[in-house]
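Engineer: Sequence and predicted structure below; questions after.
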Amino acid sequence: MSGERSAQHIEVFGTVQGVGFRPHVHRLATGLELDGWVRNANGHVELTVAGPPSALRDFVDRIRSDAPPLAAVRRIRVTGLSGRPPAPGTGFTVRGSSAHAPDAPCEIPPDAATCEACLRELFDPADRRYRYPFINCTDCGPRATVIDDLPYDRVRTAMRGFPLCPPCAAQYADPADRRFHAEPLACPVCGPVLAWNGLAGEDALRAAVAAVAAGGIIAMKGIGGYQLVCDAGNAAAVAELRRRKRRPAKPFAVMVRDLAAVERLARTTRSERGVLTSASRPVVLLTARAGQLCTDVHPGTDRIGLFLPTTGLHHLLLHDLERPLVVTSGNRAEEPTAIDDAEARRSLASVADGFLTHDRPIRARYDDSVATVAGRTVLTLRRARGLAPAPLPLPVPAALPLVAAGAQLKHTFTLAEGRHAHLGPHCGDLADAATLDAFETSYTDLRRLTGITPSAVAHDLHPGYLSTQWARSWPVEHRIAVQHHHAHVAACAAEHGVQGPFIGVAYDGLGLGDDGTLWGGEILVADLAGYRRVGRFATAPLPGAEAAVRHPSRMALGYLYGAETLGTPRPAPWLTKPFTERLDSREVRLVRAMTERGINCPRASSAGRLFDAAAGLLGLGDEVSYEGQAAVALEAAAGDIHTDALPWRLVRAEGLWVYDPVATLTALLEDLASGVPVPRIAAAFHATVAEATAALVERTVAAGAPRTVCLSGGCFQNRRLLTAVRTLLRAQDLRVLVGSAVPVNDGGISYGQAAVAAARLAKAKG
């Protein structure tokens, strides 16, 4: 009958705080003429609502279907109302937050780039936020980088020191306004203010713009840390930034004003444009147009990292300077990005010509996310600002709350409980005490915010990793050791919800195997709880251990003088002579002696080191300054050339199928001696590794392995290799998976460790 009413208590779980969810619920309820209230609880949203049953059903459906763009509704719990229902006609209100203990881990909303509505206001002279760098609303702005605690309210953020002025307070309280309960809400009257050497506001911005225009380098306080900025078209400025930052060769990211500016600098696909304009605004690796920027921006590769402005301040800088800008992390090599003002001035004093700062504290360190696109697959290479720490699913729930400590390079950690894993922000390489401190601080903060108190720790096997040493402070009965390459392929499987057995192809630089040797070119048959090794690359010595990683020419000598003996004769001296003669003769003699005597020459079955060796033989880099540089040069040399593979050979050794690359490297040297152009040989080398991989997988399937293949490891950042391997495996009618939201490089290791630990805990429970 027309007067029938029902009342319900509803709890909504997911990313529902800091994303305009309470205003969304208020608008829905008001539009349906329902009575009740909504509030933030500790990590979720709860509400009481009363009205006609049909309207209530519509309301619950639309809570999920019409959710704000930044929200992620994972679960809605509807129960009958035990207390007195709201009286008819009392309306719907937003109540103050409740801080009762959560019954599930809390989700922290990532930061979001400036939305179109705020951008229009930013450049509207009639708007009171005209040219205000900290403009935001419920659909955009800082989140993870300003939160102190949950429930997410202004008093528990870095904005608590900025009382709202009357006009802002009115917007904050108006359900019809898009800034209704936008916690970082601010304006020029009541919000943060820019500063530059005693200047404030617009004067500070003008001074910073003038410094960049004159060829200077500025340190700018960004949303998740300081950034170093210079004119990307000024070769002298870029070269000076490289010298001061101690970053001789690794490409810089370049920020441009809009998609039209992107198209002037690079060729893009529809998928790439979609990633560029997403709310996370990652750096996207694109194919550069020649001659548009100085070559020192992205030396050694035709791939350029471009991204669009993420904050009002970035938009203003690009508008006023009208040129592409190098925007890179505010640190020197091997150091964490600075977030504290005093720390930034200490660490960047020798790098920056001036500091553009402001008075809003940064609560958490978040570098820029990085992505690339292979076909239509988006590969997240660095999961940070705009993406982390949004949760990822765990196919097997974690029976105990746990932390996964990650690896050493491209370090991340993961907190997991139940079906959710919170992959923390990219921390960098755990090279020293400073980066370890940054990891520990980030871990402490995210543990507090999510409410996850780990009772177990998953870690890598390598005893030298700082992350492993950190995990060893836990009691031994609470530690779960996870082999590096199992973690790689488990990360891919878990992201795609694969629980059952699969084939894992793990190609990377180095990881410690369960036999105590170094692995890196592995074929595994695995599930989330365990694995067995069924194939690998042949081993070669690393002359001088770490020195071989820094010197691809040494790695090449390791293969020439010490590759695993599998029946293929090593290259004749006349083939190797042109290569060895261009090197220092004393080093060649030393490396040969080390290799033949096995002195400081650990052996590795590494795909990454094989790529280094090929690059060294082809003269594409005898020394590297960042991890993966030689492989980047090899991929760049190959370009888009299509050619046949070089010879390759599989052998059976100790129960495993082994790819013997000696035949490949011999043919590479023969082609080089015959005058075949280096780009064609580089393209043929990629085709060879892809064919050998497909053959290893084919033999594994023939032996009864599953037909699902998970590709992981840093080598699959190489789009040419990934595309070729995927094409050949699909031709075998196999299901081929690769990580998208989770990095294929070591940034995804911690998520894989968490997935493995959860599966093992479940298996132990029976």
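Structural biologist: Looks like it arrived, so ask away. Residues are numbered from 1 along each chain as shown.
Engineer: C-alpha from now on. contacts and neighbour counts both.
Structural biologist: Noted.
Engineer: Give me the distance between the two termini of stretch 592-604.
Structural biologist: In terms of CA to CA, to the nearest Å, the two terminal residues of stretch 592-604 are separated by 17 Å.
Engineer: Centre of the chain to it, how far?
Structural biologist: Put simply, stretch 592-604 sits 36 Å off its chain's centre (CA atoms, centre = their mean, to the nearest Å).
Engineer: List the buried residues in that stretch.
Structural biologist: Judged by neighbour count (16 or more other CA atoms under 10 Å), stretch 592-604 contains these buried residues: 592, 594-595, 601-604.
Engineer: Out of those residues, which is nearest to Arg382?
Structural biologist: When these are compared for distance to Arg382, the smallest value, 26.0 Å, is given by Ala604; criterion: CA to CA.
Engineer: would the closest one count as being in a strand?
Structural biologist: Yes - note on Ala604: a strand contains this position according to DSSP: H, G, I helix; E, B strand; the rest coil.
Engineer: I'd say it and Leu510 touch.
Structural biologist: Yes - under the criterion of CA atoms under 8 Å, Ala604 lies in contact with Leu510, with a separation of 7.3 Å.
Engineer: Common neighbours of those two, please.
Structural biologist: Both Ala604 and Leu510 are contacted by 518-520, under the criterion CA atoms under 8 Å, 6 or more residues apart in numbering.
Engineer: and those, which of them are in helices?
Structural biologist: Counting by DSSP state H, none of the members of the shared contacts of Ala604 and Leu510 fall within helices.
Engineer: what comes up buried for stretch 147-164?
Structural biologist: Within stretch 147-164, the residues that qualify as buried are 147-155, 157-160, 162-164, counting by 16+ other CA under 10 Å.
Engineer: one more structure, for comparison:
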Amino acid sequence: MARSDSKQHLLLKIGGIVQGVGFRPFVHKLATELDLCGDIRNESDGVTIHIEGKKETIELFCRRLKSETPPLARIDTIESRWCDVEGIEGFSIVESDAAAFKTAAVSPDISVCENCVSEMRDPGNRRYRYPFINCTDCGPRYTITKTIPYDRPNTSMAKFVMCPTCKKEYENPLDRRYHAQPISCFECGPSLRLLHRREKWEAGSEESIGAVAQLLKEGKTVAVKGLGGFHLICDATNDEAVQRLRERKRRPSKPFAIMVKDVETAKKLARVDEMEERLLTSKERPIVLMEKTSPSSLPTPHLSDAVAPAIDRIGIMLPYTPLHLLLFDDLDIPLVATSANLGDEPIITDVQELIRKLGHVVDAVLDHDRDIVNACDDSVVQVIAGRPQWLRIARGVAPMTLPLEKRTGKKILAVGANQKNTIALAFEDKIILSPHIGDLNGIEAMEYFERTVETFTNFYGFVPDTIVHDKHPLYSTTKWASEAAMNDERLTIVEVQHHYAHTLAVMAEHSITDTVLAFSWDGTGYGDDGTIWGGEVLKADVHGFERVASLRPFRLLGGEKAVREPRRVALSLLFELFPLDEVLALKNPTVESFKPSEIKLLHQAWQKGINAPLTTSVGRLFDAVASLAGICQHISYEGESGLLLEARVSDVKKNVYGLPVKNGVIDFAPMIEELALASTPDAPAYFMRALCDCIVQIARQYVSLPLIFTGGVFQNRTLYNMVLEAFEEEEREILIPEKIPVNDASIALGQAWYAFHREEK
């Protein structure tokens, strides 16, 4: 063994997010500072470092490598071994063959960093007020990438030729902009243009950012191009402006997200706790859902009631691009910042498409000529019991890479669900979850899905040998997978039940393979018996599941129509419990919302099962309670009844509603009967308590199993808080989705996790 003060040589192989995120210049700087020799190069699965010097100095280098990792980098694995000394002089960054990058993880887009903001604010800096300032630690990544490796020629920055000064920065390993692919300045980079809606769309000659600020002050709506698409922006304090946007976009009540200048403004509009502030100001800059402040407590600024009508939550984000920050230099008002799209279509990225589809909605468009290659919406998160719960992973968060515990020889493509769709790829030693694609309810959405599949398969030179899909025969993703199998007989096609996939996704996040008890509650999922599931309790591992409990089945009157009319769900439950004449005699909001003739006709459909499929959905039970409590009879967006119920939850500590469990059936009858005969303002709180008590009752039958709570129902903060509090004293192991969405956006991950372990079965 060589003496500790003699020269040693260590080989390090590092996996994770370590390419295109400033990791190589960080290593170069650290090695040079410690007077170590060697080199670093990108490889197919990360980076390889050769390092020579005194052993104790190399060990210090390794410690600092992990403790001082650049903000965008993430080390998942480190393999090391001592080798023969080679006598390397100095430390260098070695260029690698482009083909070696085909499995390197693509980094998400990241909000502008403080260093760049400082430069942009400095009148003496050459990038003063430059709206596209960026460096290795921030700026666009995924949205400008055509293929990997993530080099400028493979991005939409390829058409912008670097000026000599930018090129010098780009090529200097000690510069913060070393290999920052979107590097540019006023001389060589993208530029803005403002288009006005007059007799025809035309560019204005005025200073575009100042002109947009003036238009917003005047109550106008402007489309502004961000990192992953256009936002529709207007003054969030102007009732007329917000209502006009709702009318033009045909969005009657679904909440709008808002963008505010800084955290101080956010705290005037919402109750911001420590974790929420951390998320608001994080490099990901997501939309954070928080509790509204009382309008009378902090009257300035006062949000329009039309921003998030009738609910107690507000979605807030901070500016995340230099352009947004420059806009707020001229404004001191909260702004509605909602995705520019039509209905369930994807966010719009091209100015001509925007004018064609939304020209009647906006008064002006602030465009720029850095093309968006891959659309990407804003990420959405909320905090429950001090932990983040993601509702949408997109800008700043996805593509998300999760390490596998061992390598796989398969190439698995999981195509997800129909609502809140994402896709997942499993290969080598990782699973990659795509950003939010959306609801696949139309041609444009399916085209976007197919483009996303093409994007990710191109990124990684990926030709799937296994495609995993949901069991629902009418899902667009199921049909797509079937067509793929018909066109390629070598493909293995695997189907995974919806609620089992929800469970598997949480297991994947926590790398769990053993048996768990999962409460998988949502609105809709195709069950193994051909009915619509949604209130399932599963005893599951990575090879299969047993359905140990479920909500008592009931009919959805009118099928899909019942999803938009909570009163139809409630009426169906009344038919389950009372004869027709007694239903007609009831004095409650549900019955009073129908004409007697309508009730009689729907009763016939219920009796014969005509367009009235069976379901066990807890999500639909929320609808029924909202109707019977007189809170809403119709909804205009998914989950509205749950939000309205949550906004009306009183502070009760008891449960007066029965929700008994017998022989694996959760019986809603006692609760619905009481609610039908005598509603109370405390009904929403009693309902949540009944659900929580039911969960505790079932969980106590399986005391040795870790618990999982997943599915869209657990987006309800009140219910989730109650459940977590209930198990605190029992010291049960609870696996909570903290990185992945709790809703259908994680289905693809669960599908991939199942297919990965299917090899071992």
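Structural biologist: Okay, I see it. What you see is a predicted model, and the numbers here were worked out from it, not measured in a lab.
Engineer: Would you format the buried residues of stretch 592-604 of the first structure as JSON lines with distance to Val662 of the first structure included?
Structural biologist: As requested, these are arranged in JSON lines below (distance: CA to CA, whole Å):
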{"residue": "Arg592", "distance to Val662 of the first structure": "17"}
{"residue": "Met594", "distance to Val662 of the first structure": "20"}
{"residue": "Thr595", "distance to Val662 of the first structure": "16"}
{"residue": "Cys601", "distance to Val662 of the first structure": "18"}
{"residue": "Pro602", "distance to Val662 of the first structure": "18"}
{"residue": "Arg603", "distance to Val662 of the first structure": "15"}
{"residue": "Ala604", "distance to Val662 of the first structure": "15"}
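Engineer: just those residues now: which is nearest Ala399 of the first structure?
Structural biologist: Of all those, Ala604 has the smallest distance to Ala399 of the first structure: 35.7 Å, by CA to CA.
Engineer: any idea how far Ala180 of the second structure is from whatever residue of the second structure lines up with the closest one?
Structural biologist: For Ala604 of the first structure, the equivalent position in the second structure is taken to be Thr615, counting by TM-score structural alignment. The spacing between Thr615 of the second structure and Ala180 of the second structure, counted by CA to CA, is 52 Å.
Engineer: likewise Thr145 of the second structure?
Structural biologist: From Thr145 of the second structure to Ala180 of the second structure the distance is 13 Å (CA to CA).
Engineer: Likewise for Met446 of the second structure?
Structural biologist: Using CA to CA, we find Met446 of the second structure at a distance of 33 Å from Ala180 of the second structure.
Engineer: try Glu546 of the second structure
Structural biologist: Applying CA to CA to Glu546 of the second structure and Ala180 of the second structure gives a distance of 51 Å.
Engineer: higher neighbour count, those two?
Structural biologist: Neighbour comparison, Glu546 of the second structure and Ala180: the larger count goes to Ala180, with 26 against 12 (by other CA atoms under 10 Å).
Engineer: Quick check: that one touching Arg141?
Structural biologist: No - contact status for Ala180 of the second structure versus Arg141: not in contact, 9.7 Å apart, counting by CA under 8 Å.
Engineer: Please point out which parts of stretch 497-504 of the first structure sit buried.
Structural biologist: Of the residues in stretch 497-504 of the first structure, 498-499, 501-504 count as buried by neighbour count, 16+ other CA under 10 Å.
Engineer: Doesn't Lys254 of the second structure lie inside a helix?
Structural biologist: No - remark: Lys254 of the second structure does not belong to a helix; assigned using three-state DSSP, it is coil.
Engineer: My understanding was that it contacts Ser636; is that so?
Structural biologist: Yes - checked against CA under 8 Å, the pair Lys254 of the second structure and Ser636 is within contact range at 7.0 Å.
Engineer: Show me which of these two is the more surrounded one.
Structural biologist: With other CA under 10 Å as the criterion, Lys254 of the second structure and Ser636 differ in neighbour count, and Lys254 comes out ahead with 17 against 14.
Engineer: How much space separates the more buried one from Ala626 of the second structure?
Structural biologist: Separation of Lys254 of the second structure from Ala626 of the second structure (CA to CA): 17 Å.
Engineer: swap in Ala699 of the second structure?
Structural biologist: Note on Ala699 of the second structure: its distance to Ala626 of the second structure, by CA to CA, is 27 Å.
Engineer: Looking at the two, which one has more neighbours?
Structural biologist: Neighbours around Ala699 of the second structure and Ala626, counted as other CA under 10 Å, are more numerous at Ala626. The numbers are 27 against 20.
Engineer: quick one: that one from Arg620 of the second structure, how far?
Structural biologist: Using CA to CA, which is the criterion applied here, Ala626 of the second structure is 10 Å from Arg620 of the second structure.
Engineer: Give the residues shared as contacts by the two.
Structural biologist: Joint contacts of Ala626 of the second structure and Arg620 (CA under 8 Å, 6+ apart) are Pro566.
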